[in-house]
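Trainee: below: sequence and its predicted model.
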Amino acid sequence: MHTVDFIADLAKAIIALFIIVDPFGNIPIFVGLTEKIQPAHRRRVYNVAILVGVVLLLIFAFLGQEILLIFGLSIFSFEIAGGILLLIVSVRILSSSKSTHDEDVDSPESLGAVPIAIPLLVGPGAITTTIFNLQSYGIMVTIIAVIVVLAITWVILRYINGIYRVLGKTGALVIARAMALLIAAIAVQYILNGITHYITTSS
């Protein structure tokens, strides 16, 4: 019976985190962010993103509340900061030249860490869900859930190059510009959510 409960808790934790991370929904955004990068470097971007994502989620799971208390922060401040960061990214995509080459793009390590790992994969929602999983289901379930979800995400990203082959250079460029608008909208929503939640909890 204990094993059944463990499996049930693990399934709930994985599903909740996977829905929040939403790798399938973020595919067009990942395509837009990496359309100027060579395939080999693109793989490095995604490898770095997954590694950073796992480390960050585990750190926030175990130390998130303590970190927030030490610096006097709330999860809402992460929403606002993440929104501002994504807004900057969207402006950079929209203002970049079509002739920009791979060497002009941020390094794979930099792009993989920010903004792909954080705040796209590991945003306020993922951090909150991971902390909730730890409190509800325990350490083992939380660790396995994080590893499983980001392993699935890594597999999805590994096969994303097929999308580029279908789209071609022009298609990827069009997707990049279109997704920049979506990123901007997500950024504004992050900021509005953070402000709304802060006002609600402070009143």
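Mentor: On my side now, so go ahead. Residues are numbered from 1 along each chain as shown.
Trainee: rest of the way, CA atoms for contacts and neighbours
Mentor: Fine.
Trainee: I'd say Leu68 and Ser74 touch.
Mentor: Yes: in this structure Leu68 lies within contact range of Ser74 using C-alpha atoms under 8 Å: 6.0 Å.
Trainee: for stretch 140-155, buried residues please.
Mentor: 141-143, 145-150, 153-154 (16 or more other C-alpha atoms under 10 Å).
Trainee: likewise for stretch 182-197?
Mentor: Applying 16+ other C-alpha under 10 Å to stretch 182-197 flags 183-188, 190-194 as buried.
Trainee: scan the chain for its longest helix.
Mentor: helix 161-202 (DSSP state H).
Trainee: which strands or helices does that one pack on?
Mentor: Where contact means 3 or more C-alpha pairs under 8 Å, 6 or more residues apart in numbering; DSSP states H and E, helix 161-202 is packed against helix 23-34, helix 75-95.
Trainee: circling back: export the buried residues of stretch 140-155 to TSV and append columns for distance to Ile93 and secondary structure.
Mentor: TSV is the format used below for the buried residues of stretch 140-155 (distance: C-alpha to C-alpha, whole Å; DSSP: H, G, I helix; E, B strand; the rest coil):
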residue	distance to Ile93	secondary structure
Val141	38	helix
Thr142	35	helix
Ile143	35	helix
Ala145	33	helix
Val146	30	helix
Ile147	31	helix
Val148	31	helix
Val149	28	helix
Leu150	26	helix
Thr153	24	helix
Trp154	24	helix
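Trainee: against that first model, consider the following:
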Amino acid sequence: MLSLKEIFSVTLILFSVIDILGSIPIIINLRKKVGHIQSGKATIAAGLLMILFLFLGQSILKLFGIGVDDFAIAGALIIFALGAEMILGIELFKPDPEASTTSASIVPIAFPLIAGAGTLTTILTLKSEYSQANIAIGIVINLAVVYAVLKSTNWLEQKLGKTGLDVLRRIFGIILLSIAIKIFKSAMFSGEMI
């Protein structure tokens, strides 16, 4: 059943995890190295990964003998690391400096920047509390935002400035740390996800 509250919650959670605004400096740096990033290709590739994982994620995990709780804990650790990276201003996940224009649109932009382990884990854990339809709508909304941001990174950099980007990055970092702790606690102590 469609629920605006669920769609809003899912959209906000995924927006925090994807952190496309916090990734603007990485995208700008990559664009300077490779010249052009294909925003459409990156968005479609990330969207396909996210939708595939929404519907087949549990089956994929079963194939490898991994439980949802195990994957959630691993994902919570990654989300925690991403949040710590954003708050502390350190770089744990480094993009490949050898990337070409086409490959840079897919790796590292589509995966792991947009649809990374943290995003995929979050999608999987959201399934325990929200309906698939609401999660799918939340994914599509986020993909629209991702596409718009990828298309306008230079303009956003000028408007927000370094200070604005730093503030946004830290705010979403705190949100990510909170999400990671919630996922970890739920998986470890109650067997329930978000």
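Mentor: All right, it came through fine. The structure presented is a predicted model; accordingly, all values stated were derived computationally and were not measured.
Trainee: quick revisit: nearest to Arg44 of structure 1, of the buried residues of stretch 140-155 of structure 1?
Mentor: Relative to Arg44 of structure 1, the closest of these is Trp154; by C-alpha to C-alpha it sits at 11.2 Å.
Trainee: skip the chain neighbours and tell me the closest residue to that closest one.
Mentor: With sequence-adjacent residues excluded and distances taken as C-alpha to C-alpha, 6 or more residues apart in numbering, Trp154 of structure 1 is closest to Ile50, at 6.3 Å.
Trainee: what do we get in structure 2 for the one you found?
Mentor: Matched by TM-score structural alignment, Ile50 of structure 1 corresponds to Thr43 in structure 2.
Trainee: residues near Leu85 of structure 1, how many?
Mentor: 17 (other C-alpha atoms under 10 Å).
Trainee: I figured Thr34 of structure 1 was touching Arg42, is that so?
Mentor: Yes: with contact defined as C-alpha under 8 Å, Thr34 of structure 1 and Arg42 form a contacting pair (6.7 Å).
Trainee: of those two, which one has the most company?
Mentor: Set side by side, Thr34 of structure 1 and Arg42 show more neighbours around Thr34, with 25 against 22, by other C-alpha under 10 Å.
Trainee: what's the matching residue for the more buried one over in structure 2?
Mentor: In structure 2, Thr34 of structure 1 lands on Ile27 (TM-score structural alignment).
Trainee: list the contacts of its match.
Mentor: 109, 150, 153 (C-alpha atoms under 8 Å, 6 or more residues apart in numbering).
Trainee: adding neighbour count and distance to Lys127 of structure 2, write these out as a markdown table.
Mentor: Shown next, in a markdown table, are the contacts of Ile27 of structure 2 (neighbours: other C-alpha atoms under 10 Å; distance: C-alpha to C-alpha, whole Å):
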| residue | neighbour count | distance to Lys127 of structure 2 |
| --- | --- | --- |
| Ile109 | 28 | 25 |
| Leu150 | 24 | 28 |
| Thr153 | 18 | 32 |
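Trainee: let me see the contact set for Ile156 of structure 1.
Mentor: Taking C-alpha under 8 Å, 6+ apart as the criterion, Ile156 of structure 1 is in contact with 23-24.
Trainee: so which strand or helix has it?
Mentor: Per DSSP states H and E: Ile156 of structure 1 is located in helix 139-158.
Trainee: spatially, what comes nearest to the corresponding residue of structure 2 for Leu68 of structure 1 if we skip its sequence neighbours?
Mentor: Alignment note: Leu68 of structure 1 maps to Leu61 in structure 2; criterion TM-score structural alignment. Distances taken as C-alpha to C-alpha, 6+ apart put Gly67 closest to Leu61 of structure 2, at 6.6 Å, once the chain neighbours are dropped.
Trainee: tell me the spacing between that neighbour and Ile181 of structure 2.
Mentor: 19 Å (C-alpha to C-alpha, to the nearest Å).
Trainee: again with Ser131 of structure 2
Mentor: On the measure of C-alpha to C-alpha, Ser131 of structure 2 and Ile181 of structure 2 end up 22 Å apart.
Trainee: again with Phe71 of structure 2
Mentor: From Phe71 of structure 2 over to Ile181 of structure 2 (counting by C-alpha to C-alpha), the distance is 14 Å.
Trainee: cool, and Phe80 of structure 2?
Mentor: 8 Å.
Trainee: next: Ala148 of structure 2.
Mentor: 30 Å.
Trainee: what do you get for Leu143 of structure 2?
Mentor: Counting by C-alpha to C-alpha, the separation of Leu143 of structure 2 from Ile181 of structure 2 is 25 Å.
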